[in-house]
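S.K.: got a structure for you, letters missing:
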């Protein structure tokens, strides 16, 4: 009910969100709907996103390992998850600020952190598992905030809803596939799981580097006025 009330208030205060677009010039007519194609940069970015999500184990697999290896009693797993959510929130705030200042280059932290997670989260010591779980929360915070924010800078406002729908589908399918792969690899060999994850995240990092060198989105982050 509170969410619906807030939505109604926002609709009343900002009936035309397009008016807040920085790129929109005064009295400039909006581009026709449905006539703008999604840019090559958007598809390159989606490819990076799909790759990094393929190499990201779900917390379900991590918590299974924690209980299966008798590292923590089941009752403490939700407590650990609560701590993970705190890290999630802090990482979202930090990377969001960094993105506004430096642009999508900051997303290079995502494959680096994600590649480190399984090496710690699937270890045999409590300290390593806790550290890996907290790093998982950091990666999740980047995914849930800054990873999605980039789409708004890549796509014209008239195509943004379509772009976010496609992007959400990419994230969802890749996340499901990544979780299934992590579970299957865990049954075979934890070292193999770690090795495959690192290989996938290295590929994701390379895709991101290609994207940042070619995407026009970086132009506004190079200007001195873009640093706030």
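M.R.: Sure, I can see it. Note that the structure is predicted; figures quoted are calculated from it, not measured.
S.K.: okay, CA-based contacts and neighbour counts for the rest of this
M.R.: Will do.
S.K.: Which stretches in this structure count as helices?
M.R.: 2-13, 40-54, 59-68, 77-102, 109-121, 126-144, 146-154, 160-188, 190-214, 219-222 (DSSP state H).
S.K.: Dump the ones you listed into JSON lines; add distance to residue 30 and mean neighbour count as well.
M.R.: Converted to JSON lines, the helices of the chain look like this (distance: least, Cα to Cα, whole Å; neighbours: other Cα atoms under 10 Å):
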{"stretch": "helix 2-13", "distance to residue 30": "20", "mean neighbour count": "10"}
{"stretch": "helix 40-54", "distance to residue 30": "20", "mean neighbour count": "22"}
{"stretch": "helix 59-68", "distance to residue 30": "43", "mean neighbour count": "17"}
{"stretch": "helix 77-102", "distance to residue 30": "25", "mean neighbour count": "17"}
{"stretch": "helix 109-121", "distance to residue 30": "35", "mean neighbour count": "23"}
{"stretch": "helix 126-144", "distance to residue 30": "29", "mean neighbour count": "22"}
{"stretch": "helix 146-154", "distance to residue 30": "16", "mean neighbour count": "18"}
{"stretch": "helix 160-188", "distance to residue 30": "13", "mean neighbour count": "17"}
{"stretch": "helix 190-214", "distance to residue 30": "26", "mean neighbour count": "19"}
{"stretch": "helix 219-222", "distance to residue 30": "21", "mean neighbour count": "14"}
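S.K.: I'd like to know how far the residue nearest to residue 72 when sequence neighbours are not counted sits from residue 131.
M.R.: Excluding its sequence neighbours, the residue lying closest to residue 72 (Cα to Cα, 6 or more residues apart in numbering) is residue 66, at 6.1 Å. Separation of residue 66 from residue 131 (Cα to Cα, to the nearest Å) stands at 12 Å.
S.K.: also this one, for the comparison:
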């Protein structure tokens, strides 16, 4: 049997379905290595910032602002990617900026570390709408739910590996700077797979977009009402969901520094299991599956704010369930609601709502944790999540 190589000629000889799965695999490997770097760093950064002197409010502000930059800037990058069709350029540049995170190991001082965190988030803003658009085209023959679910599964292999690697490094090397520097290794693997993906799939994806792409500025004003309601629902949903970095910040009250990345690993492991199952259910029953993550999104806030060690772990499990569905069916919904010529912009709008929602969440819950009035946070979370459920329900019944 002839072996499969990475040449463009042989890829062109594959069936459409095999091309789709190959594309999903390659995009998944890119995200896998990227998440080893990103999630590995993210699992220890709240503790590292706390050791550098940051308060709970500052940690919430930094990661809230980073999410706002990351997700809010996607509105512009998604629009420009649609206009220019330079999806690969945005993806390559955005993944390149992940190098900021290993560079934290070479930085000195709280504010320089914060600047590097924000730099990487700008990179994610550049790459994600373009990557999601390319991935949706690659996996069109497979189905949006399965495409994003399988991609998220591979993504989560990296998301689990990253915190585990950092926990082992901190446990045995006992040095934050060296642990961050070690992340240059998976970054190099990311760069290699990114180059292979570009060389392998560029012609196939570009031709598919060229055949069906009809960009019209007037069409930007005619997004379906169901999409706008859904985006508003996502905004309320993330505003009422406590940021995971604040849970990790609180975990330092109960656990040693090296153990905290393992708690983040729990989040990622639950995410990894939830994403493909949610994607499969999405393809079977449609957008109604979104009612599940919206309904349980208040649980992390309630448990993290009112309980102790065990409740905090339970909160992270619930957060992982919600996160797995956010990364799969939340994204798949955009692919179904927005046509291809508006999809980059639609993902930008979605990501902006998601990011600004988490920015508000980070600041509000960070302030609540600093002032130690958990009941306010519980009431706030319940009100926001009920509002999100109402908006989501409206988006489900409106056809256009």
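M.R.: Yep, it's here. Note that the coordinates shown come from a computational prediction; the quantities given were computed from them, not determined experimentally.
S.K.: one step back: looking at the helices of structure 1, which is closest to residue 32 of structure 1?
M.R.: Among those, helix 160-188 comes nearest to residue 32 of structure 1, with 13.0 Å by Cα to Cα.
S.K.: could you say what helices and strands that closest one packs with?
M.R.: Judged by 3 or more Cα pairs under 8 Å, 6 or more residues apart in numbering; DSSP states H and E, the packing partners of helix 160-188 of structure 1 are helix 40-54, helix 59-68, helix 146-154, helix 190-214.
S.K.: Not counting its own residues, what contacts stretch 227-237 of structure 2?
M.R.: Stretch 227-237 of structure 2 is contacted by residues 294, 297, 334, 337-338, 349-350, 353-354, 356-357, 384-385, 387-392, 394-395 when judged by Cα atoms under 8 Å, 6 or more residues apart in numbering.
S.K.: Over to stretch 144-160 of structure 1?
M.R.: Contacting residues not belonging to stretch 144-160 of structure 1 are listed as 18, 21, 30-34, 36-39, 41-42, 49, 92, 95-96, 99, 104, 107, 163-164, 217 [Cα under 8 Å, 6+ apart].
S.K.: Adding distance to residue 221 of structure 1, write the helices and strands packed on helix 160-188 of structure 1 out as CSV.
M.R.: Listed next are those as CSV, based on distance: least, Cα to Cα, whole Å:
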stretch, distance to residue 221 of structure 1
helix 40-54, 16
helix 59-68, 34
helix 146-154, 11
helix 190-214, 11
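S.K.: Residue in structure 1 paired with residue 202 of structure 2?
M.R.: In structure 1, the residue matched to residue 202 of structure 2 (TM-score structural alignment) is residue 11.
S.K.: And its match, how far from residue 29 of structure 1?
M.R.: 22 Å.
S.K.: Map residue 235 of structure 2 onto structure 1.
M.R.: Per TM-score structural alignment, residue 235 of structure 2 is aligned with residue 50.
S.K.: Next up, the contacts around residue 279 of structure 2.
M.R.: 145-150, 325, 328-329.
S.K.: quick revisit: what lines up with the residue nearest to residue 72 of structure 1 in structure 2?
M.R.: Under TM-score structural alignment, residue 66 of structure 1 pairs with residue 251 in structure 2.
S.K.: Next: residue 157 of structure 1.
M.R.: Using TM-score structural alignment, the partner of residue 157 of structure 1 in structure 2 is residue 340.
S.K.: same check, this time on residue 110 of structure 1
M.R.: By TM-score structural alignment, residue 110 of structure 1 lines up with residue 293.
S.K.: so how far is residue 303 of structure 2 from the residue nearest to that match when sequence neighbours are not counted?
M.R.: Of all residues not flanking residue 293 of structure 2 in the chain, residue 322 sits nearest, at 5.1 Å (Cα to Cα, 6+ apart). Per Cα to Cα, residue 322 of structure 2 is found 14 Å from residue 303 of structure 2.
S.K.: Equivalent analysis for residue 357 of structure 2, please.
M.R.: With distances taken as Cα to Cα, residue 357 of structure 2 is found 20 Å from residue 303 of structure 2.
S.K.: centroid residue for structure 1?
M.R.: With distances taken as Cα atoms, centre = their mean, residue 143 lies nearest the centre of structure 1, 1.7 Å away.
S.K.: now the aligned residue in structure 1 for residue 265 of structure 2: how far from residue 131 of structure 1?
M.R.: Under the alignment (TM-score structural alignment), residue 265 of structure 2 pairs with residue 82 of structure 1. Residue 82 of structure 1 is 14 Å from residue 131 of structure 1, where distance means Cα to Cα.
S.K.: Provide a complete list of residue ranges assigned to strands in the stretch 101-250 of structure 2.
M.R.: Here the stretch 101-250 of structure 2 has no strands by DSSP state E, counting those that start in this stretch.
S.K.: Can you get me the start-to-end distance on stretch 32-49 of structure 1?
M.R.: Using Cα to Cα, first and last residues of stretch 32-49 of structure 1 are 28 Å apart.
S.K.: Any idea how far that stretch is from the middle of the chain?
M.R.: Computed by Cα atoms, centre = their mean, to the nearest Å, the chain-centroid distance of stretch 32-49 of structure 1 equals 17 Å.
S.K.: List the contacts of the residue nearest to residue 293 of structure 2.
M.R.: Residue 322 of structure 2 touches 271, 293-294, 296-297, counting by Cα under 8 Å, 6+ apart.
S.K.: same thing but at 10 Å, please
M.R.: Contact analysis of residue 322 of structure 2 by Cα atoms under 10 Å, 6 or more residues apart in numbering lists 241, 267, 270-271, 274-275, 290, 292-300, 316, 330.
S.K.: Give the equivalent position in structure 1 for it.
M.R.: Aligned against structure 1 by TM-score structural alignment, residue 322 of structure 2 finds its counterpart in residue 139.
S.K.: wouldn't residue 197 of structure 2 be in contact with residue 19 here?
M.R.: No - using Cα atoms under 10 Å, residue 197 of structure 2 is not in contact with residue 19, being 12.0 Å away.
S.K.: do you know how far residue 249 of structure 2 is from residue 65 of structure 2?
M.R.: Using Cα to Cα, we find residue 249 of structure 2 at a distance of 16 Å from residue 65 of structure 2.
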